[in-house]
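Undergrad: Sequence first, predicted model second:
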Amino acid sequence: MYKISTSEKKILVDTLTPVSIYLKIRDKYSNSLLLESSDYGVNDNSYAYICFNPIAEIYIENNFIIKSLPDGSKEKIEINKNVNVVNEIDKFFKLFKCKKNDKKFINNGVFGYMNYDSVKHFEDIDLNSKENDIEIPEIYYAFYSNIIVINAFNNQAILFHHSFSKPTNLEVIFDYINSNNSTKYPFLKSGNLNSNMNDQEFIDLVKKGIKHCDRGDVFQIVLSRRFFQKFKGDEFNLYRALRSVNPSPYLFYFDYGSYKIFGSSPEAQLVVKDNKAEIHPIAGTFIRTGDDEKDAIKAKKLSEDIKENSEHMMLVDLARNDLSRNGNNVKVEKDREIQFYSHVIHLVSKVTAIKKNNSSTFQIAADTFPAGTLSGAPKHRAMQLISEYENCNRSFYGGAIGFMDFEGNFNHAIIIRSFLSKNHELIFQAGAGVVSKSSPENELQEIYNKLGALNKALEMAEKI
């Protein structure tokens, strides 16, 4: 076990923003990350996090679990039928002994992601490996020495330094934050937008999904399409544009050096706070018009739409089943609430459970992964069909990204409305929920509706 000492420093940041602070930090520290929320009016969501200087990490790559520890040691475990991946991740979390957190926000723990294909480590399912797979770790979590927590509610920030053996660096960080230096570069698209299939090929894919729904193999299947855009310059400008055109509860920019994952997700994968687990299924989508009165009429139509409501309730039932595996007292606390986003209107519910005493938080995360809104129902069969029919592994798309502290609190977004950047290429993806009554042309349009904010951000980023 590693005993971690923590020092902290409170500062006033009324003339700064999370973005401006991050720009200063990233110039000094590679592999840094930014996690924000547009729900700053709600006190619980008024915190932004900037993390850098990792002192320990765990990741899965090429069928190995690799653990890098604060004393410089490494452990490499080959995954086979005798290795329980969830247990190995839990063991990593338990290696660190930190001072109990007495704050309302997270100030220790791990930040990172798990991609969609990592479900094969949690469930007995085979996913077909495709030749054009994106080469990034399937799971990556790091314990960061430095965390800056910014409270947008009162314009204060707390600088944290977690250390196994090194002296505090808070004064150095304070000087960086107060410096006038931060480097900005332009962003430019290069070449045309490409996709892994054309419109007709996606329509044909949807027709296959409808046949499986008609046969009773699945009630719903979420089929997706990938897009590619080459670029030059700084993709952080694209993140800045995206957070402007599509403000969302989850805004994130995770820089891993050779690749970056960033986005503006409306949907939580899983939230666990004080042993209470929550899933917020989002399913049922209408496009916004830009006119508030017309949008109100469309919202009423959405709430009464038989197809959209039946699709939504399937996913609520799936969330209840997933939470019941390691949770008690499962209930639906909110049922099909209308919520407005920048380009779409969604139906949103809230399903909760109390974590069982002998269950770990990460086990619940594994139980509920991936989100039913990204796979379909029944989940296992839907994922098999997705693997059979989609011509590329999903990788980051449909995964989960966020944090988990050492006391079992967990908050991850589903990686949707998001980009992966690697080798000067942006990769992004969107899916449509297919049921028996689906119209292939309407499901194609849903793809473009969901990509509306991303395409608008691509245009705006070139003007920053």
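TA: Arrived safely, thanks for sending. Residues are numbered from 1 along each chain as shown.
Undergrad: only C-alpha atoms for contact and neighbour calcs from this point on.
TA: Noted.
Undergrad: Stretch 209-220: end-to-end distance?
TA: End-to-end span of stretch 209-220 (CA to CA, to the nearest Å): 8 Å.
Undergrad: which of the residues in that stretch are buried?
TA: Within stretch 209-220, the residues that count as buried by 16 or more other CA atoms under 10 Å are 209-210, 212-213, 217-220.
Undergrad: Equivalent analysis for stretch 225-235, please.
TA: 225-231, 235.
Undergrad: So Gln220 sits against Thr373, correct?
TA: No - the criterion here is CA atoms under 8 Å, and Gln220 misses it with Thr373 at 9.6 Å.
Undergrad: Now for these two: what residues contact both?
TA: Gly433 (CA atoms under 8 Å, 6 or more residues apart in numbering).
Undergrad: that older thread, which of the buried residues of stretch 225-235 lies at the shortest distance from Val435?
TA: Nearest to Val435 among those is Arg225, at 17.0 Å by CA to CA.
Undergrad: The closest one reaches Met197, doesn't it?
TA: Yes - using CA under 8 Å, Arg225 is in contact with Met197, at 7.1 Å.
Undergrad: by contact count, what packs against the helix or strand Ile221 falls within?
TA: Per DSSP states H and E, Ile221 falls inside strand 220-233. In terms of contacts (3 or more CA pairs under 8 Å, 6 or more residues apart in numbering; DSSP states H and E), strand 220-233 is packed against strand 187-195, helix 199-215, helix 372-375, strand 376-377, helix 379-389, strand 425-434.
Undergrad: let's bring in a second model and compare:
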Amino acid sequence: MLPSLAHPISRPIAIADPQAALAALAPLPHPFLLHSALEGEGARWSFFGADPFAIDRGERYEEAAAAWRRIARRFPTEAAPATSAPFTGGMVGYWAYDFGRRLERIPAVARDDLGLPDFVLGLYDVVGAFDHAASRAYLFSSGLPLAGAAGRERAEARLDDFTRRLESAEKTLAAGPRSGVRAVSTFTPDDYRRAVEKVKDHIRRGDIFQANLSQRWTVELPRGAVPGAMAWALEAALARRSQAPYAGFFDACDHAVACASPERFLTLRGRTVTTRPIKGTRPRGADPAQDRALRDALRASEKDRAENVMIVDVLRNDLGRVCEAGSVETPVLCELESFPQVHHLTSTVTGTLRPGLDALDLLHAAFPGGSITGAPKIRAMEILDALEPVRRHIYTGSLGYLDWRGDAEWNIAIRTALVTPRAVHFAAGGGITADSDAEAEYQETLHKAEGVRVALADLLGPVALEPAALHAR
């Protein structure tokens, strides 16, 4: 049996901000940044890293999960000394929405036009943490996958190498063409409105209560574009524009993800589980009076409140599969939160994870999130797969971390862009209920896409959202 691991060694480091850390680590394989751009305890920490000692994708999920569990079983569970950082090393990456096909039997109707893996997960022995409350940064190094004296030697060498990189970095971002681009949707406006009506038909027949319908836009990139560099620049632009609490960047080499999500999917601290679904949206107003009116209208909307409550019920059911009986509660229901582009209604559901289960068991019970599928979840997913022309991939999947000590945090990957060597893809959607107006639902997707569209415009020049002329099945 392998010996138990000691705490990772750590040291404070001098960096200006998490974006500067990402600039330093960008030349290494598989850099990541999990970034909080808001104030408050819930957005206190940002995390960064690169060069994992293992990376798994596609068909190797069981191997990736087993590797994390094998190490986690012999890792100290108490907090590391000198800092309360909840993440000091472990698994980082994404689960695409389509990973849900492994967990539930969903007919394959929507086209898999990207052909990308449904997860990419790295095991990171060196992780940095930026404490926004104290404006301090720390670097942690475990020496994994080695142990004992060899592990200690590796941990110290890696800590020295990363420290040199981080403390000598210059913050530079890749520049793109500035002439302006077209972002072409998978839907025409009429097609989207018809899809809304089809969802409403299913609701009238009693198949579902609601479903989260979405459309995707694609921006073609010039030949030779580097996904990681483009996504890095886009994440920085999103951070400036959107100030999201669950933003992130992850470089999977042949594709990369940039995200400015306002929504927490799952947090696990010890055995305490928290999820914060978003349902209900209004755009920000052009002036304070209009903004206040839109905010008040969202608070007063029976349709949006009912939509939120239905999804809270879905998540209570999902958490109930793995939490102690009677522990699942809803301490906050339909709280209004405001972001740079939109207002949202947010609820909070909590529970206590049953003994003997871990964060991966929790993820499997709740994935994909109820707020971006519908109610009942599985039937809603089946209907969405038949109505949306292409698979979602990272959109409405999850990006986040799983610490060796068992704590975890994952977002819902909305306000998110997927970058490949040929294109940038981004999507937006909304919950359809019996009371939905098809035109209003279509416009809501445009409001939600605005954050990514404006960030892309910072890099590429004006970005015009255009409908599909014709989409093929």
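TA: Great, that's in hand. Small disclaimer: the values here were computed from a predicted structure and weren't measured.
Undergrad: In the second structure, point out the residues matching stretch 363-374 of the first structure.
TA: Under TM-score structural alignment, the counterpart of stretch 363-374 of the first structure in the second structure spans residues 361-372.
Undergrad: returning to what we had before: I'd like the distance from the strand holding Ile221 of the first structure to the chain centre, please.
TA: Computed by CA atoms, centre = their mean, to the nearest Å, the chain-centroid distance of strand 220-233 of the first structure equals 16 Å.
Undergrad: what sits up against the very next helix or strand once past that strand?
TA: Counting by DSSP H and E, the next helix or strand C-terminal to strand 220-233 of the first structure is helix 236-245. Here helix 236-245 of the first structure makes contact (CA under 8 Å, 6+ apart) with 186-187, 251, 253, 262-264, 342, 453-454, 456-458, 460-462, 464.
Undergrad: what do you get if the cut-off is 7 Å, keeping everything else the same?
TA: By CA atoms under 7 Å, 6 or more residues apart in numbering, the residues outside helix 236-245 of the first structure that reach it are 187, 251, 262-264, 342, 453-454, 457-458, 460-461, 464.
Undergrad: What mean distance separates the helix or strand following it from the matching residues in the second structure?
TA: The helix or strand immediately downstream of helix 236-245 of the first structure is strand 250-255, counting by DSSP H and E. For strand 250-255 of the first structure, the mean deviation from the second structure after alignment is 0.7 Å (mean CA distance after the TM-score superposition for the first structure).
Undergrad: Kindly name the residues of the second structure that line up with the helix or strand just after strand 250-255 of the first structure.
TA: Under the assignment DSSP H and E, the closest C-terminal helix or strand after strand 250-255 of the first structure is strand 259-265. Aligned by TM-score structural alignment, strand 259-265 of the first structure falls on residues 255-261 of the second structure.
Undergrad: ok now that stretch, how far from the chain's centre?
TA: With CA atoms, centre = their mean, you get 8 Å for stretch 255-261 of the second structure.
Undergrad: How about stretch 160-174 of the first structure?
TA: 28 Å.
Undergrad: and what of stretch 165-184 of the first structure?
TA: Worked out by CA atoms, centre = their mean, stretch 165-184 of the first structure lies 28 Å from the chain centre.
Undergrad: measure that stretch end to end?
TA: First-to-last residue span, stretch 165-184 of the first structure, CA to CA: 34 Å.
Undergrad: how about it: buried residues?
TA: Those buried within stretch 165-184 of the first structure under the rule 16+ other CA under 10 Å are 168-170, 173, 176-177, 182.
Undergrad: for stretch 255-267 of the first structure, same thing?
TA: Neighbour-count burial for stretch 255-267 of the first structure [16+ other CA under 10 Å]: 255, 259-267.
Undergrad: now those residues as CSV including distance to Glu304 of the first structure?
TA: Shown next, in CSV, are those (distance: CA to CA, whole Å):
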residue, distance to Glu304 of the first structure
Asp255, 42
Tyr259, 43
Lys260, 40
Ile261, 36
Phe262, 34
Gly263, 31
Ser264, 28
Ser265, 25
Pro266, 22
Glu267, 22
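Undergrad: now the helices for the second structure?
TA: For the second structure, the helices defined by DSSP state H occupy 18-25, 61-72, 100-103, 148-167, 189-204, 227-242, 288-300, 302-320, 359-366, 377-387, 438-460.
Undergrad: Out of the ones you listed, which gets nearest to Leu114 of the second structure?
TA: Distance to Leu114 of the second structure, taken as CA to CA, is lowest for helix 227-242 among the helices of the second structure, at 14.0 Å.
Undergrad: now the angle from the closest one to helix 18-25?
TA: Here the directions of helix 227-242 of the second structure and helix 18-25 differ by 170 degrees (axes from the mean of the first three to the mean of the last three CA atoms, to 10 degrees).
Undergrad: What are the buried residues along helix 227-242 of the second structure?
TA: 227-239, 241-242.
Undergrad: go on, stretch 66-73 of the second structure?
TA: Buried residues in stretch 66-73 of the second structure (16+ other CA under 10 Å): 68-69, 71-72.
Undergrad: cool, stretch 407-426 of the first structure as well?
TA: 407, 409-422, 424-426.
Undergrad: Same check on stretch 92-109 of the first structure?
TA: 92-93, 96, 98, 105-109.
Undergrad: can you list the residues you listed in CSV and add distance to Ile364 of the first structure?
TA: Formatted as CSV, the buried residues of stretch 92-109 of the first structure follow (distance: CA to CA, whole Å):
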residue, distance to Ile364 of the first structure
Phe92, 17
Phe93, 15
Phe96, 21
Cys98, 23
Phe105, 21
Ile106, 19
Asn107, 22
Asn108, 20
Gly109, 17
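Undergrad: ok, the most centrally placed residue in the second structure to Asn317 of the second structure distance?
TA: Central residue check for the second structure by CA atoms, centre = their mean: the C-alpha nearest the mean position is that of Ala413, 3.2 Å away. Distance from Ala413 of the second structure to Asn317 of the second structure, counting by CA to CA: 21 Å.
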